[in-house]
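**Student:** need a structure here:
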Amino acid sequence: METFRKLKVFYYPFRRDFFLSLFFLLLLTCMTVMYPIILQQTIDEVMISGRYEFIPWIAGGFFLIMLLKGAATYGHQYLGDMFGIRTVFHLRNKLYEKLQILSFKYYDNAKTGDLMSRLTADVEGFRFFLSFGFAELLRFFLLIGISLVVMFYYSAPLTLITVAALPFLAAAVYRFDKRVHPAFRGIRKSFGELNTKVQENISGIQTVKSLSREDFQTSRFSDSNEDYKEKNMQTANVWSTYFPLMEFIGNLTVIALLFYGGYLVIQGNLRPGELVAFFSLVWYILWPIMNLGFVINLFSQSKASGERLLEVLEADEEISDVKCQEKLIKGHVAFRHVSLSYSEGNEEALHDISFEAVSGQTIGLIGATGSGKTSITQLLSRFYEPSAGTIMIDGKDIKEYSLHTLRSSIGVVLQESFLFSSSIKANIAYGRPEAPMEDIISAAKIAKAHDFIMKLPDGYDTLLGERGMGLSGGQKQRIAIARSICINPSILILDDATSAVDMKTEMNIQEGFRHMLNNSTTFIVAHRISSLKHADQILFIKDGRVAERGTHDELLRKKGAYKRIYDLQYKDHVMQKNAAGQVL
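**Tutor:** Below you'll find the model as predicted:
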């Protein structure tokens, strides 16, 4: 019950619905037990005694009880469903909110399909037990308790025979629960992996088709589907083993009662109607006990789902937020002996990084793939925390800024631009929804996106497909650049942001930056020297360390690694120009 105790905060506020549902359940159970009592009276007091004039009264009583039972059933089911629905409404919102808070480190190891499974299948599994399973568990105790009281009234010896069978049924149910819970946890995990395979394949369908790997992806999905099938088969095997056993124990009890109960009737120690009523009550006990396996099944599914939900809710947020007075960030950035390790025991991604960028300056970051360029910019946005050192903005540790203040002052454009399934206007204004149309158009013009947007059928109101489908890579990048410009950032991070545009467009975009964002501190991460040669300071990053630093001209004079890259890229440029001249 530890899982349900931890999740209590979500369902306890709606306890009123739960307890009202229990009240109607109590009425429903009492009226259910009335059936055998009325049946006993009909047989013994009417049929055997010949008092047939009471039959209309008994029929009317039955009708009244059915009406009351129907009303009680409605109240019980409606309020029970409301209890579960309201609970998971807040639970799902909290889960989604938690996913927004979790750091990049969590998503480095998380699988999208598995997270989707938790927010859908696992939440519904938990809801179903709250709405139905928990009530069935309480019905079990109420029905057995009330039925035993009536059975003792009719015949204590027969009741003792019934009670003697209960420990055997309880033992079978206990063993069933021990085996079925791990089985259902395996099913939930396998279902999450299956969702991940589907999500990955759909997201990467262009890559799959371009490399003709449809058969390989089908095989991967088939393996995951096979594992999911096997997990379900194992659970089915548990069911098929224990349910017949529980039914067998129940049937043996009925045979014993039939034998001994018939003997008592023959001896005159039990009336026929009482025996019939007793057998009805026996099934009111045996059926819930045998059905307890189904309830335990729901409980195990719900517990397994709850455990997976708690894994998300209790995940370490790592990036701590603070509540502080909103303060305008100017953009003076200083790294002081900063190091970064993504996890304990791993090699450092950054080591002893120190530099300073005055507000309005442009810092260029260049180096081989995996050298740590992007890691520096991710630390600046607090996507990760440094393992050593301090990062200052305007003379203040970035940890002293609220995440909202910090990140809303930083515009980030990544190499792989992500656009939402919405209009172009909404995508550009995503970080500043209240932005007037003039600012949106201005940002698009700086990013050199305005012209191609106006050629689209609906201009800025053109709806984009998933992840910006329908636009070229360069067009998506320019819209992403416009989105970052639109928030008027104090700090702008361009992480290979112009890699998908031609050099002429890149130069035009940079010209726009110099005219419109000269008050922003800009970090340019690039492989092309042409993207950052105008930077006020260039850092050449190698193996997580600053290997060289200076302006473009200073680095060329040092004749180090930066100069070698420049020579290679310039040589390629000269060769391309010569080749073009020969063609002409």
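**Student:** C-alpha from now on. contacts and neighbour counts both.
**Tutor:** Will do.
**Student:** top helix in the chain by residue count?
**Tutor:** Using DSSP state H to assign secondary structure, the helix with the most residues in the chain is helix 214-267.
**Student:** can you map out the helices along the stretch 251-400 of the chain?
**Tutor:** For the stretch 251-400 of the chain, the helices defined by DSSP state H, counting those that start in this stretch cover 272-313, 373-380.
**Student:** do a quick rundown of the strands in the chain.
**Tutor:** Assigned by DSSP state E, the chain shows strands spanning 333-340, 350-357, 362-367, 388-393, 396-397, 410-413, 491-495, 521-525, 537-542, 545-550.
**Student:** and this one, please, so the two structures can be compared:
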Amino acid sequence: MQARWTGQLLLIRSEAGTPGESSSFDFTWFIPAIVKYRKLLGEVMLVSFVLQIFSLITPLFFQVVMDKVLVHHGLTTLDVIAIGLAGVMLFESALSGLRTYVFAHTASRIDVELGSKLFRHLITLPLSYFQARRVGDSVARVRELENIRNFLTGNAITLLLDVLFSVVFIAVMFYYSGWLTLIVLLSLPLYILVSVLITPVLRKRLNDSFARGAENQAFLVETVNGIDTLKSMAVEPQAIRKWDNQLAGYVAAGFKTQNLSTIANESVSLIGKLVTVATLWFGARLV
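**Tutor:** I've put the predicted structure just below:
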């Protein structure tokens, strides 16, 4: 070995990286960061739950005013109720501000961690990944991750809280009237039907809109990067024509998506209004 050794040492490492770096990059990639701050997010949910409880207090105050104060002209009772309601509102405002601060601070920490992790993941990808894709495609997908982070740290928590607190609302409604609660419960299949009919088509149109947006992003980035070549070959009119066509397709796809979203929102709104009418009609007949 000493006779053949030239004195040079070659260091070789695998480009695959660690198992964590080579794992699939999907929705579950965000979960560890969320789990890491589960305690703070749990505190935010707890405060939000308390605020939801406070939202029930205001209509109860109005009920007391209508049933007790106005009927019996109890001005002293009105003063007590007004002071109590003002105190509840002050405490609710302070608690809401505290929740917003804690949530914004936690979301910022999650964003920093996910952003750093994303960049490390992007850098460790093999060269073949970037050679097979345009720069604009990668940039567009990185920007779309902002929406995922916002959903996980915002809408997802709100959705979970709404689902949990809907049970409390239904219980309160059932306490007042089982028949009126039944009207609300009977409307739930209609909401589910709208979701089943709209969601598949909306998902398809959103994917098409994203694909066209990524294509526009890629074309814009590549055009700016290669502006010297483009001008030297005097192909500006062709580039403008291609951009106009792609932009028109992207706007049309976004318009179709917005129309479908409007149909879904208005359908849900119509169901809610019909439920309100039915509740008022049956409620008036039950009095």
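**Student:** any idea what the TM-score is?
**Tutor:** Superposed pair, TM-score by TM-score structural alignment, normalised by the length of structure 2: 0.85. Supporting alignment: 263 aligned residues with a C-alpha RMSD of 1.9 Å.
**Student:** re the thing from before, make CSV out of the strands of structure 1 and add distance to residue 153 of structure 1.
**Tutor:** Formatted as CSV, the strands of structure 1 follow (distance: least, C-alpha to C-alpha, whole Å):
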stretch, distance to residue 153 of structure 1
strand 333-340, 76
strand 350-357, 80
strand 362-367, 88
strand 388-393, 77
strand 396-397, 77
strand 410-413, 78
strand 491-495, 82
strand 521-525, 85
strand 537-542, 88
strand 545-550, 86
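**Student:** those strands: which one's closest to residue 475 of structure 1?
**Tutor:** strand 410-413 (13.1 Å; C-alpha to C-alpha).
**Student:** other SSEs contacting that closest one?
**Tutor:** In terms of contacts (3 or more C-alpha pairs under 8 Å, 6 or more residues apart in numbering; DSSP states H and E), strand 410-413 of structure 1 is packed against helix 473-486, strand 491-495.
**Student:** now those as TSV including mean neighbour count and distance to residue 441 of structure 1?
**Tutor:** Converted to TSV, those look like this (neighbours: other C-alpha atoms under 10 Å; distance: least, C-alpha to C-alpha, whole Å):
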stretch	mean neighbour count	distance to residue 441 of structure 1
helix 473-486	25	9
strand 491-495	25	19
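**Student:** so which of these is nearest residue 405 of structure 1?
**Tutor:** Residue 405 of structure 1 lies closest to strand 491-495 among those, at 12.0 Å (C-alpha to C-alpha).
**Student:** where in structure 2 does that closest one fall?
**Tutor:** Mapped onto structure 2 using TM-score structural alignment, strand 491-495 of structure 1 spans no residues at all.
**Student:** what do you get for stretch 311-321 of structure 1?
**Tutor:** So stretch 311-321 of structure 1 sits over no part of structure 2, by TM-score structural alignment.
**Student:** next one: stretch 552-567 of structure 1
**Tutor:** The aligned range for stretch 552-567 of structure 1 is empty, by TM-score structural alignment.
**Student:** would you indicate which residues of that stretch are buried?
**Tutor:** Neighbour-count burial for stretch 552-567 of structure 1, counted by 16 or more other C-alpha atoms under 10 Å, picks out 552, 555, 556, 561, 562, 563, 565, 566.
**Student:** check contacts around the residue nearest to the fifth one when sequence neighbours are not counted.
**Tutor:** If you skip the residues right next to it in sequence, residue 562 of structure 1 has residue 555 as its closest partner in space, 6.4 Å away by C-alpha to C-alpha, 6 or more residues apart in numbering. For residue 555 of structure 1, the contact set (C-alpha atoms under 8 Å, 6 or more residues apart in numbering) comprises 548, 549, 562, 563.
**Student:** isn't the second one right up against residue 540?
**Tutor:** So that's residue 549 of structure 1. Yes: applying C-alpha atoms under 8 Å, one finds residue 549 of structure 1 in contact with residue 540, separated by 6.1 Å.
**Student:** who has more neighbours, those two?
**Tutor:** residue 540 (23 against 18; other C-alpha atoms under 10 Å).
**Student:** before we move on, back to that, in helices only, show me the buried residues of stretch 552-567 of structure 1.
**Tutor:** Counting by DSSP H, the members of the buried residues of stretch 552-567 of structure 1 that fall within helices are 552, 555, 556, 561, 562, 563, 565, 566.
**Student:** many thanks, have a good one.
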